[in-house]
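Trainee: Have a look at this prediction, sequence included:
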Amino acid sequence: MDPALSTTLGALHREARRRLESAGIDGAAFDARLLVEHFTATTRAEAISDPDRMVDAQAVAAADAALTRRIVGEPVHRILGFREFHGLRLNLSAETLEPRPDTETLVDAVLPLIAQMVERHGTCRILDLGTGTGAIALALLAAVPQAVAVGADISDDALATALRNARDLGLLERFTATKSDWFGAISGQFDVIVSNPPYISSAEIKTLQKEVRDFDPLRALDGGADGLDAYRVIARESASHLKAGGIVAVEIGSSQNTDVTGIFHDAGFPVVTALRDLGGNDRVLVFARDGKA
């Protein structure tokens, strides 16, 4: 594919798929389709109904550059600059973790509990620790109009991205971004504390797929020597920031259920709900001070 030349939409799709398949990219056909559709501003229906449609040289060049980035390992959604999460389109940036479908399990776990809180009190105040793109907090706000949320993160880049996403989704009036190292700059109390913290052990980082290891921010991945550092902080400090009857919900690694449950139990937070993701792996734990949510 010569990026200096125009070509047909069908030919561009075929060449994109061939290049990614030749490079051994998992899901080559799907990634090729996403990239071609995005950089040519076309749809799947148009590719099927009008494969002889001409694509100008500028769009061909953009698709060519995107394919080159994918071949060297950059994830397709980082190339696109956004990803869908719980029905929301979220912008990504260099210092935000790419939100993944597994994390939607956390949103689904706490939504019924938030609905109960709103029914009782008329509102719900949420704290999202390590908010990144704002994915968890914004998905909860989108589903519960009476809720408000604070997204905390140590990264200025992440906070700017979360604010941009809140603005784009029309949720800015109910979302506050706060620069904080976990609870360091957080004041007040909340009904719900949620977090998808870094939970990969430092030694495991080098074994991750290159799409994760080389492109997700290390700070959002590295959970310390045993992967549990963040859980210890959240368990230790949540009590002073949680209202009576409030809950703490965290995403965990697939082998961390027992360890994380023990950390929170020792801090006075019995587990009230444990959920698995669509792959059948342990993924979310919900805790409450009195064992009742």
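Mentor: Noted; the coordinates are in hand.
Trainee: CA atoms for contacts and neighbours, from now on please.
Mentor: OK.
Trainee: Enumerate every residue touching the nearest residue to residue 100 once chain neighbours are set aside.
Mentor: When the adjacent residues along the chain are set aside, residue 100 lies closest to residue 85, with 7.1 Å between them (Cα to Cα, 6 or more residues apart in numbering). Counting by Cα atoms under 8 Å, 6 or more residues apart in numbering, residue 85 touches 99-101, 104, 135, 139.
Trainee: can you count the residues close to residue 141?
Mentor: Taking other Cα atoms under 10 Å as the neighbour definition, residue 141 ends up with a count of 22.
Trainee: Would you agree it falls within a strand?
Mentor: No. Judged by DSSP: H, G, I helix; E, B strand; the rest coil, residue 141 forms no part of a strand; its state is helix.
Trainee: quick one: contacts for it?
Mentor: With the criterion set at Cα under 8 Å, 6+ apart, residue 141 makes contact with 147-149, 171, 174.
Trainee: end to end, how far does stretch 63-79 reach?
Mentor: Distances were taken as Cα to Cα, to the nearest Å; on that basis the terminal residues of stretch 63-79 are 10 Å apart.
Trainee: Buried residues, that stretch. List them.
Mentor: The neighbour-count criterion (16 or more other Cα atoms under 10 Å) identifies 63-64, 66-67, 70-71, 73-78 as the buried residues of stretch 63-79.
Trainee: just these now: which is nearest residue 22?
Mentor: For residue 22, the nearest member of the buried residues of stretch 63-79 is residue 71. The distance, counting by Cα to Cα, is 9.3 Å.
Trainee: neighbours around the residue lying closest to residue 91 once chain neighbours are set aside, how many?
Mentor: On the basis of Cα to Cα, 6+ apart, the spatially nearest residue to residue 91 that is not a chain neighbour turns out to be residue 82, at 4.2 Å. If you count neighbours by other Cα under 10 Å, residue 82 ends up with 17.
Trainee: Second structure follows, compare the two:
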Amino acid sequence: MSESPPGGACPDPAGTVGAFLCRAGQHLRAAAIENPRLEARLLLAEAMGVEQGALLGSPRRPVPPEPAARFAAMLRRRLAHEPMAFILGHQGFWTLDLEVSPDTLIPRADSETVVEAALASLPVPAARVLDLGTGTGCLLLAVLSERPDAFGVGVDLSPAAAALAGRNARRNGLGGRAAFLAGDWAGALAGRFDLVLSNPPYILRESVPGLMPEVALHEPHRALDGGEDGLEAYRRIVAALPDLLTPHGCAVLELGQGQREAVSLLAGSAQLAIRGCRADLNGIERALILGRQ
């Protein structure tokens, strides 16, 4: 990182909050990072151990050497298009604060549509919930946070992801109602569940390298790659659902854009009923709701 970023001189004295934010914002803008000023403020607040609001009205506040060094290291990572959530080490989802790492996908706001559909569809209060491909545990933990009588199991192929989801359960006071294990989808499970959740890999394999660099270079490809047609994981999950669901249970699957029809056909072939589909805030059909016929 050069000492003279593009965009002109910064008005605040060197070594102050304003100067750090100005220079960092210029570097981030030059690297085609969206919202460069906001991201600079997030990084500097983290480096200094303060809330963002503490920086807004204090442009001439000095930045001590140790926070300045932390900020420079974090900024270099962001300029290399490492996701902000990985740099900060956590991400908000629903009402939760979740630890994240390169072992898992970063929870996204679109997936909250799955939580909304699940809460509207969950048939009984004291429910058993299963989350297949749990990652950070975000879907399962969000549902459990709203249903205090429910208990959940999360499964992920990655032992590191399953361990991280367990930490997130404890982090959010849900450790007593959630269990996480490493496994290949539902292969190691017995018993039935009132609700099955999943945000499976659904990106076409050939499209993964062309995703934005924050995703293609840093998030785990096993959690993105849906096979040649993007439906590989859905085939596995849908085939297992008749043996996983209680008689009045339901499943809510996250969809990629334009996948409703294809996944619905798979569900019909497995003798499952389509109970509805919920769109996200961008109008994309995002959460497919299935049940037993």
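Mentor: Received, thanks. The structure displayed is predicted, hence computed values, not measured ones.
Trainee: Quick check: TM-score for this pair?
Mentor: Between these two chains, after superposing, the TM-score reads 0.93 (TM-score structural alignment, normalised by the length of structure 1); 282 aligned residues with a Cα RMSD of 1.3 Å.
Trainee: circling back: okay, whatever residue of structure 2 lines up with the residue nearest to residue 100 of structure 1 and residue 189 of structure 2: tell me how far apart.
Mentor: Under the alignment (TM-score structural alignment), residue 85 of structure 1 pairs with residue 93 of structure 2. Counting by Cα to Cα, the gap from residue 93 of structure 2 to residue 189 of structure 2 is 27 Å.
Trainee: Show me what residue 50 of structure 2 aligns to in structure 1.
Mentor: So residue 50 of structure 2 corresponds to residue 42, using TM-score structural alignment.
Trainee: The nearest residue to its match once chain neighbours are set aside: how many residues sit nearby?
Mentor: In space, not counting the residues next to it along the chain, residue 42 of structure 1 is nearest to residue 36; the distance is 7.9 Å by Cα to Cα, 6+ apart. When neighbours are counted by other Cα under 10 Å, residue 36 of structure 1 registers 26.
Trainee: Return the mean post-superposition distance for the helix or strand where residue 36 of structure 1 lies against structure 2.
Mentor: Counting by DSSP states H and E, the secondary-structure element that holds residue 36 of structure 1 is helix 28-40. Compared with structure 2 after fitting, helix 28-40 of structure 1 deviates on average by 1.4 Å (mean Cα distance after the TM-score superposition for structure 1).
Trainee: And the helices in structure 2, which stretches?
Mentor: Residue ranges of the helices in structure 2, as given by DSSP state H, are 17-30, 36-48, 53-56, 65-79, 84-88, 112-121, 138-146, 159-171, 213-216, 232-244, 260-269.
Trainee: What is the fifth one packed up against?
Mentor: Packing contacts for helix 84-88 of structure 2, counted by 3 or more Cα pairs under 8 Å, 6 or more residues apart in numbering; DSSP states H and E, involve helix 36-48, helix 65-79.
Trainee: Centre of the chain to that helix, how far?
Mentor: Centroid separation between helix 84-88 of structure 2 and its chain, computed with Cα atoms, centre = their mean, to the nearest Å, is 12 Å.
Trainee: And the contacts of it?
Mentor: Among residues not part of helix 84-88 of structure 2, those counted as contacts by Cα under 8 Å, 6+ apart are 39, 43, 46, 74, 77-78, 91, 100-102, 106.
Trainee: In PyMOL, select just the buried ones from these.
Mentor: Remark: buried members of these, expressed as a PyMOL selection using 16+ other Cα under 10 Å:
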select buried, resi 39+43+46+74+78+91+100+101+102+106
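Trainee: who are the neighbours in contact with the residue most central in space within structure 1?
Mentor: For structure 1, the residue lying nearest the average C-alpha position, counting by Cα atoms, centre = their mean, turns out to be residue 99 (1.7 Å). For residue 99 of structure 1, the set of contacting residues under the criterion of Cα under 8 Å, 6+ apart consists of 83, 85, 133, 135.
Trainee: Alignment lookup: residue 291 of structure 2 to structure 1.
Mentor: Residue correspondence to structure 1 (TM-score structural alignment): residue 291 of structure 2 is matched to residue 288.
Trainee: from what I can see that match touches residue 272, true?
Mentor: Yes. In this structure, residue 288 of structure 1 sits in contact with residue 272. The criterion is Cα atoms under 8 Å, and the distance is 6.7 Å.
Trainee: neighbour count winner among these two?
Mentor: Set residue 288 of structure 1 next to residue 272 and count neighbours by other Cα under 10 Å: residue 288 wins out with 24 against 17.
Trainee: so what's that one closest to, chain neighbours aside?
Mentor: The shortest distance from residue 288 of structure 1 to any non-neighbouring residue, by Cα to Cα, 6+ apart, is to residue 247 (4.7 Å).
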